[in-house]
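A.B. asks: With the input below, show me the fold.
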Amino acid sequence: MTIPDPKPSAWRARLPLIALVVVAAIGAFALRDYLSFDALRDNREALLAFRDANYALTALAFVAAYIAIVAFSLPGATPATLTGGFLFGLFPGALFNILGATIGAVLIFLAVRTGLGKGLAEKIDASDGRVKRMTQAIRDNGASVLFSMRLVPVLPFFVANVIPALIGVRTSVFAATTFFGIIPGGIIYTWVGVGLGEVFARGETPNLGIIFEPHIIGPLLGLAALSFLPTIVKSIRKERKA
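C.D. replies: Predicted structure coming up:
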């Protein structure tokens, strides 16, 4: 007679999420003075010198640091993005930023889904009413919705990572829409970072609201609208069949 293995406890399943919250809380207080534009401005010459002497190591360290910043929701994501452009140029700086943000986002997604998402998704599936219908609609059109959320950053990045985990979106869909959806914004902020040295030399601060200027947000809204086109076509077909 074989004895079945006991299921892991709820606490064990939530350990990654608990670790994420603890590190995020500690980092919010301990690292806020180090992950800032002031810290970058004061250490820019040392960073450039280290990059010139150890390019590959600097690139690996930067991507690892970016992953940690996103995964643990540490302060300094925007300065980190601009730093990618400042240290590595538009390319490969944008690629490093997008990779770091995507991997960090997937880690948050997996931690939340492991700790809370599966159980909550099962409860939603077992329920009736508006919440279930809304959740199912997002699942049915997950790629379009998530891609639009990434293109136009109306929701905070952390929130956009958590919501899909709570409603049972597939990891592959989440990762793909995150990677491709943040490319336009990643390129824009990396481009701002390319000129960061001149901005610091003039004693100014970078324009972080550039992504919401009409000539930039307009095309992004257009792309977001196009991403909803398959959803609209699908709805029309359902109505005709009905």
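A.B. asks: contacts and neighbour counts: CA atoms only from here.
C.D. replies: OK.
A.B. asks: and the most centrally placed residue in the chain, what helix or strand is that in?
C.D. replies: Nearest residue to the geometric centre of the chain (CA atoms, centre = their mean): A105, 4.5 Å. Here A105, judged by DSSP states H and E, is contained in helix 90-112.
A.B. asks: Can you give me the buried ones in that helix?
C.D. replies: For helix 90-112, the neighbour count (16 or more other CA atoms under 10 Å) marks 90, 93-112 as buried.
A.B. asks: Determine the set of other helices and strands touching that helix.
C.D. replies: On a contact count with 3 or more CA pairs under 8 Å, 6 or more residues apart in numbering; DSSP states H and E, helix 90-112 meets helix 15-30, helix 55-71, helix 77-88, helix 157-166, helix 171-181, helix 183-194.
A.B. asks: Contacts for it next, please.
C.D. replies: Residues from elsewhere that reach helix 90-112 (CA atoms under 8 Å, 6 or more residues apart in numbering): 14, 16-17, 20, 59, 62-64, 66-72, 81, 84-87, 158, 161-162, 164-166, 171, 174-175, 178-179, 182-183, 186-187, 190-191, 194.
A.B. asks: and this one, so I can compare the two:
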Amino acid sequence: LLFIIFTIIWVLAGGFGTPVVLFAGFVFGKWLGTLFVVIGLTIGATGLYVFANYFLKDIIKEKFLNKFQNLESKFKKSELNYMLVYRFVGGIPFAISNVLPCIFNVKVFNFFVSTLIGLIPQVFVWVSLGSGLERIIDQNEEAPSAIKLISSPDIYIPIIAFIILVIITIIIRKIFYKK
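C.D. replies: The predicted structure follows:
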């Protein structure tokens, strides 16, 4: 519970997710770490979205609407689907990705659900990496070499999964921005 509260505060303060996610994998393992991080990031992201939507919407629209104007009508047609793609694709710093949907007046419920579901693949990969690091450190009396780290399935499988996610993200982005 303390970790989830810390994660929520971390997100509200604009912190980036990588340290929290790796730490969760290191301390809680793959499954609990993923659960705790997804819950914390989702609640924190939703809180930041609500805050930005209430207090910063005009500033955000002024800065970013021209760049994303072509997506506005698409979001209005199928808000939840586009938010799911937006969350799955990622590639934007987490704090910014939490406030950009203000441009499209995304419903809080759709923001919450898409964040909850869309973060799972990315979070699971990074938490698995943190869990793998913990396992390798635990199995060795001295610090493992970089080669030993990289050659461990606990490390290279999450890295391969990350590369696959990046490739899928690029493909989805091309489809998403093409239409």
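A.B. asks: who does the helix or strand following the helix holding A105 of structure 1 touch, helix- and strand-wise?
C.D. replies: Per DSSP H and E, the first helix or strand lying C-terminal to helix 90-112 of structure 1 is helix 118-126. Judged by 3+ CA pairs under 8 Å, 6+ apart, the packing partners of helix 118-126 of structure 1 are helix 130-140, helix 157-166.
A.B. asks: next one: helix 118-126 of structure 1 to chain centre, how far?
C.D. replies: 24 Å (CA atoms, centre = their mean, to the nearest Å).
A.B. asks: Could you check which residue of structure 2 pairs with L116 of structure 1?
C.D. replies: Aligning on TM-score structural alignment places L116 of structure 1 opposite L56 in structure 2.
A.B. asks: how far away is its match from K107 of structure 2?
C.D. replies: Per CA to CA, to the nearest Å, L56 of structure 2 is found 16 Å from K107 of structure 2.
A.B. asks: same check, this time on I8 of structure 2
C.D. replies: According to CA to CA, I8 of structure 2 stands 20 Å off from K107 of structure 2.
A.B. asks: More neighbours: those two, which one.
C.D. replies: I8 (23 against 13; other CA atoms under 10 Å).
A.B. asks: Alignment lookup: the more buried one to structure 1.
C.D. replies: Using TM-score structural alignment as the criterion, the counterpart of I8 of structure 2 in structure 1 is I67.
A.B. asks: buried subset of the contacts of helix 90-112 of structure 1?
C.D. replies: Here, 16+ other CA under 10 Å leaves 14, 16-17, 20, 59, 62-64, 66-72, 81, 84-87, 161-162, 164-166, 174-175, 178-179, 182-183, 186-187, 190-191, 194 buried among those.
A.B. asks: which SS class is G91 of structure 2?
C.D. replies: What DSSP: H, G, I helix; E, B strand; the rest coil gives for G91 of structure 2 is coil.
A.B. asks: Which position in structure 1 pairs with it?
C.D. replies: So G91 of structure 2 corresponds to V154, using TM-score structural alignment.
A.B. asks: To V145 of structure 1, which of the helices and strands packed on helix 90-112 of structure 1 lies closest?
C.D. replies: Among those, helix 171-181 comes nearest to V145 of structure 1, with 9.1 Å by CA to CA.
A.B. asks: quick check: angle from the closest one to helix 90-112?
C.D. replies: 150 degrees (axes from the mean of the first three to the mean of the last three CA atoms, to 10 degrees).
A.B. asks: Which residues outside helix 171-181 of structure 1 are in contact with it?
C.D. replies: By CA under 8 Å, 6+ apart, helix 171-181 of structure 1 touches 98-99, 102, 105-106, 109-110, 142-143, 146-151, 164.
A.B. asks: just stretch 131-149 of structure 1 next, same as before
C.D. replies: So stretch 131-149 of structure 1 is contacted by 124-125, 155, 160, 167-169, 173-174, 177-178, 180-181, 223-225, 227-228, 230-231 (CA under 8 Å, 6+ apart).
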